[in-house]
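Engineer: pasting the structure only:
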């Protein structure tokens, strides 16, 4: 692992030599981005500034991180290999201080592994380490060196790697300062002085099989040659010990035979020596940027290697899923039903000694006091349960502003508390588990949370203690006010029981019952706690349901009378089922989008106008994150109705 992290670097010198050149590179970036299918730009806060990440591909596909080459930002890489976008959920970060990059400029110091630390913060900020399997990675040219630096800093973030045209990244450490090859230095200088087609050919020919190839990659490179003041130093060199950080994961190395940046033969030999099980290929006759047949063969090998890696990782994860894992997943869903069933059986057999003893034991457990700190065995079990639940669907969390929930400076206070307005309720709001104190990789101020739950839950023998230890609390105003006063974030579903009553059985039609829900807004304003909108895509599809006299038969009981009955008893009577008619939810991937905190005035007695204005701001923010993220979450055609 790398040494202790130094302070973030000072602002870098101006990258572009002219405003016109910068504008041309930005425009080319945008035009290339338009050609990608359903692209999403995600902004990830890091200690080096905000990182820009292009995200595309099916939301339920295996995650893949693509690290681009010099002067070839994220959209260029994805257009070069369209098969990646078809088969993987692709995350392509823009490396700072590269031509056209949208990430905040930061001059990363290779000597301090700044590239690897920046990459690790980006991967963590994307939420790709919250499941049971880390993503696979592809690094091209400079990106291959960034990937190697990431392996030094955080090897657990990588479950497979493809290094394409790694150049000097796999050459032995010599201690000499790297210099640009003279052929490129001469060609670049000539093209800057005389920007014409013949000069462009001379600049690109040493590293490209097809210097006259169509845009956008080479167009971006040519603009970078003309308008960039410098090219930052790349990561490396790497010792054998550092390279062995990738040992144990599948590695593919594809080194072009005529790579101007380093000896391909030496790279292949060193890869085989350091990673005996790796697949190292010398691409015959190809230059640093292969073309034609060489490019097709390179891409085909890469796709096959990535698919083998993801399939092998998935099989290994399935083998690790034991009976204990399924019990950890099912206890929260089946435990309540088992508790109620046991209580009924004992009550019906109270005339027998066993029934009377069982009933006394169950009722006695309800009288046991609740302590917020769980026993060690319970804490381990609950942490396992939350991890299994997140991996089961799986659940991916998107933070639009993760920095708002965590301090980037050591010793500074953690922000919060917050009131998280989580929607929709659905049959069971299972996605709320990501805010449990037992969830991993949750920002500090959100992991220190209590989850508002119906008071009925705490009447169930046995389950009441487990739910309390999980972080659930009664959804009463007094309890939630006390939690906020103690500094805990409150996570609640504003729609509550009324939202279950209004659920739309049609697929893709989400309903949020919010227009009259002012209680949570008043709670937040009295505590001065910002309100955080959160929406869970895919949650409603986990169960099918039937609500008597609401879904069928509708005519026997008037809807208004049924609504009054539901409000009186505090829940909606329904029959719900998941896989094969059981209580186990369907494995529909979930994406939880967490919006930016909405500031609220701190006032003990907020006026109706203030409460309504804040509620309107929350509804608008919730609708905004729904529209911004629904396509990337795989629900592009879903609608949200706010009642």
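Structural biologist: Good, I have the coordinates. Values in this document were obtained by computation on a predicted structure and should not be read as measured data.
Engineer: use CA for all of it now, contacts and neighbours both
Structural biologist: OK.
Engineer: So which residues of the stretch 501-643 of the chain form helices?
Structural biologist: 519-527, 559-569, 608-629 (DSSP state H, counting those that start in this stretch).
Engineer: Show me which residues of the second one are buried.
Structural biologist: In other words, helix 559-569. Residues of helix 559-569 classed as buried by neighbour count (16 or more other Cα atoms under 10 Å): 562-563, 566.
Engineer: rewinding a little: among the helices of the stretch 501-643 of the chain, show me which one is buried the most.
Structural biologist: Mean neighbour count (mean count of other Cα atoms under 10 Å) peaks for helix 519-527 among the helices of the stretch 501-643 of the chain, with a mean of 21.
Engineer: for that helix, packing partners?
Structural biologist: Packing partners of helix 519-527 (3 or more Cα pairs under 8 Å, 6 or more residues apart in numbering; DSSP states H and E): helix 477-485, helix 608-629.
Engineer: starting at the chain centroid, how far to that helix?
Structural biologist: 29 Å (Cα atoms, centre = their mean, to the nearest Å).
Engineer: Stretch 462-482: which residues count as buried?
Structural biologist: The neighbour-count check on stretch 462-482 (16+ other Cα under 10 Å) flags 462-475, 480-481 as buried.
Engineer: now, which of the residues you listed lie within helices?
Structural biologist: If you go by DSSP state H, the buried residues of stretch 462-482 have 463-470, 480-481 in helices.
Engineer: can you pull out the strands in the stretch 51-200 of the chain?
Structural biologist: Under the criterion DSSP state E, counting those that start in this stretch, the stretch 51-200 of the chain contains strands at 63-67, 89-93, 136-140, 160-164.
Engineer: Can you add distance to residue 495 and mean neighbour count and give the ones you listed back as TSV?
Structural biologist: Formatted as TSV, the strands of the stretch 51-200 of the chain follow (distance: least, Cα to Cα, whole Å; neighbours: other Cα atoms under 10 Å):
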stretch	distance to residue 495	mean neighbour count
strand 63-67	33	24
strand 89-93	32	26
strand 136-140	39	24
strand 160-164	43	26
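Engineer: So for residue 328, which of those strands sits nearest?
Structural biologist: Of all the strands of the stretch 51-200 of the chain, strand 63-67 sits nearest to residue 328, with 25.1 Å by Cα to Cα.
Engineer: second one coming, line it up with the first:
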């Protein structure tokens, strides 16, 4: 409770003077005033949406805690040993297109996840299901929550908008070493981002697709509300992948992906920047120092803010298959790709990025 601060005593010392002083009482700001707490009258549907996002945010830690708890029961050790052997030596699903479950991708939990922001999809052109595709997703954001909603679930209506095209959101190999979590990802159609995995998926032919979050760990360090700094200039691997597999390239720009978290200042030369770069060099990914909201307050926590995300799926760029494309061929396709990406930004920025503080920029 706030405590009052008394104004100076009236020189006269009279009762009237003291009453006048009490009229000028000012409360000292309580430390809790800095938090904007969620009211108790929040509708049940919104609480469900918040729980869905919170569940996804702690899924890695929760699944590993569950696995460690199961390991505490000796009766389960034989089954756990078989499971671990299967993970590390037998199961090749992460490199062969995962094992997507249409039912799991469409369950109500993911619908609530997408409604939280809300996340939505905007299609610019039909994509014939008679060829493979490589989708380049921008920006990476802090975690890529919009990429997950669009490509790993049916919450934004992927199959309805692009019938016959099977999406595979790609992630690091290390995620498939995590018990339980890996199986959840595989049932959502999430696969490894390795070259072997991409080739295995695309060579299946018509209707197969991979989604690569092009900026990767480096771009997450530039993810701030109102900005769109894309780490893409030197990223030619996904373009070469498309050419060698004869897959059309499709740029996807997610308006709002950078707006759902705030990040600590990490300009070059700062201690935060040095720490993040060293962490990336050692572990292969970075650790953005960010914050959002929490379940019970709106301004401090590790959950994303409720801010709209609209993934605009652009027009396909036709690619002619070539087993050994030259640097000139790759750069020519890259120029077309960047031009299309800029066209998407210029077309929709006044509708979906009204609070931008700068224009989109291609960096590194």
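Structural biologist: Everything's here; your move. The structure displayed is predicted, hence computed values, not measured ones.
Engineer: Compile the strands of the stretch 51-200 of structure 1 into TSV and extend it with columns for distance to residue 395 of structure 1.
Structural biologist: Below are these laid out as TSV (distance: least, Cα to Cα, whole Å):
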stretch	distance to residue 395 of structure 1
strand 63-67	13
strand 89-93	14
strand 136-140	18
strand 160-164	21
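Engineer: any idea how far residue 609 of structure 1 is from residue 92 of structure 1?
Structural biologist: Distance, residue 92 of structure 1 to residue 609 of structure 1, by Cα to Cα, to the nearest Å: 45 Å.
Engineer: Next: residue 116 of structure 1.
Structural biologist: As for residue 116 of structure 1, its distance to residue 609 of structure 1 is 50 Å (criterion: Cα to Cα).
Engineer: could you pull out the strands for the stretch 251-364 of structure 2?
Structural biologist: Using DSSP E, counting those that start in this stretch, strands in the stretch 251-364 of structure 2 cover 262-263, 290-291, 309-313, 361-363.
Engineer: now the third one against helix 327-352, angle please.
Structural biologist: To tie it back to what came earlier, the one meant is strand 309-313 of structure 2. Angle of strand 309-313 of structure 2 versus helix 327-352, following axes from the mean of the first three to the mean of the last three Cα atoms, to 10 degrees, is 140 degrees.
Engineer: and strand 309-313 of structure 2, which stretch of structure 1?
Structural biologist: Aligned by TM-score structural alignment, strand 309-313 of structure 2 falls on residues 590-594 of structure 1.
Engineer: That stretch vs structure 2, average distance?
Structural biologist: For stretch 590-594 of structure 1, the mean deviation from structure 2 after alignment is 1.3 Å (mean Cα distance after the TM-score superposition for structure 1).
Engineer: Give me the residues contacting that stretch.
Structural biologist: 393-400, 431, 532-539, 625-626, 629, 633 (Cα atoms under 8 Å, 6 or more residues apart in numbering).
Engineer: Please list the outside residues in contact with whichever strand or helix holds residue 85 of structure 2.
Structural biologist: Following DSSP states H and E, one finds residue 85 of structure 2 within helix 77-85. For helix 77-85 of structure 2, the surrounding residues in contact (Cα under 8 Å, 6+ apart) are 71, 179.
Engineer: now whichever helix or strand comes after that helix: how far from the chain's centre is it?
Structural biologist: Per DSSP H and E, the first helix or strand lying C-terminal to helix 77-85 of structure 2 is helix 102-105. Centre-to-centre, helix 102-105 of structure 2 and its host chain are 20 Å apart (Cα atoms, centre = their mean).
Engineer: Which residue numbers in structure 1 does the following helix or strand past helix 102-105 of structure 2 align to?
Structural biologist: Counting by DSSP H and E, the next helix or strand C-terminal to helix 102-105 of structure 2 is helix 108-116. Aligned by TM-score structural alignment, helix 108-116 of structure 2 falls on residues 384-392 of structure 1.
Engineer: And the helices in the stretch 301-450 of structure 1?
Structural biologist: Listed in chain order, the helices of the stretch 301-450 of structure 1 (DSSP H, counting those that start in this stretch) span 323-348, 353-367, 376-392, 444-447.
Engineer: Now render these as JSON lines, adding mean neighbour count and distance to residue 599 of structure 1.
Structural biologist: Converted to JSON lines, the helices of the stretch 301-450 of structure 1 look like this (neighbours: other Cα atoms under 10 Å; distance: least, Cα to Cα, whole Å):
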{"stretch": "helix 323-348", "mean neighbour count": "16", "distance to residue 599 of structure 1": "34"}
{"stretch": "helix 353-367", "mean neighbour count": "15", "distance to residue 599 of structure 1": "39"}
{"stretch": "helix 376-392", "mean neighbour count": "19", "distance to residue 599 of structure 1": "30"}
{"stretch": "helix 444-447", "mean neighbour count": "20", "distance to residue 599 of structure 1": "15"}
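Engineer: can I get those in CSV with distance to residue 67 of structure 1?
Structural biologist: CSV is the format used below for the helices of the stretch 301-450 of structure 1 (distance: least, Cα to Cα, whole Å):
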stretch, distance to residue 67 of structure 1
helix 323-348, 34
helix 353-367, 55
helix 376-392, 25
helix 444-447, 29
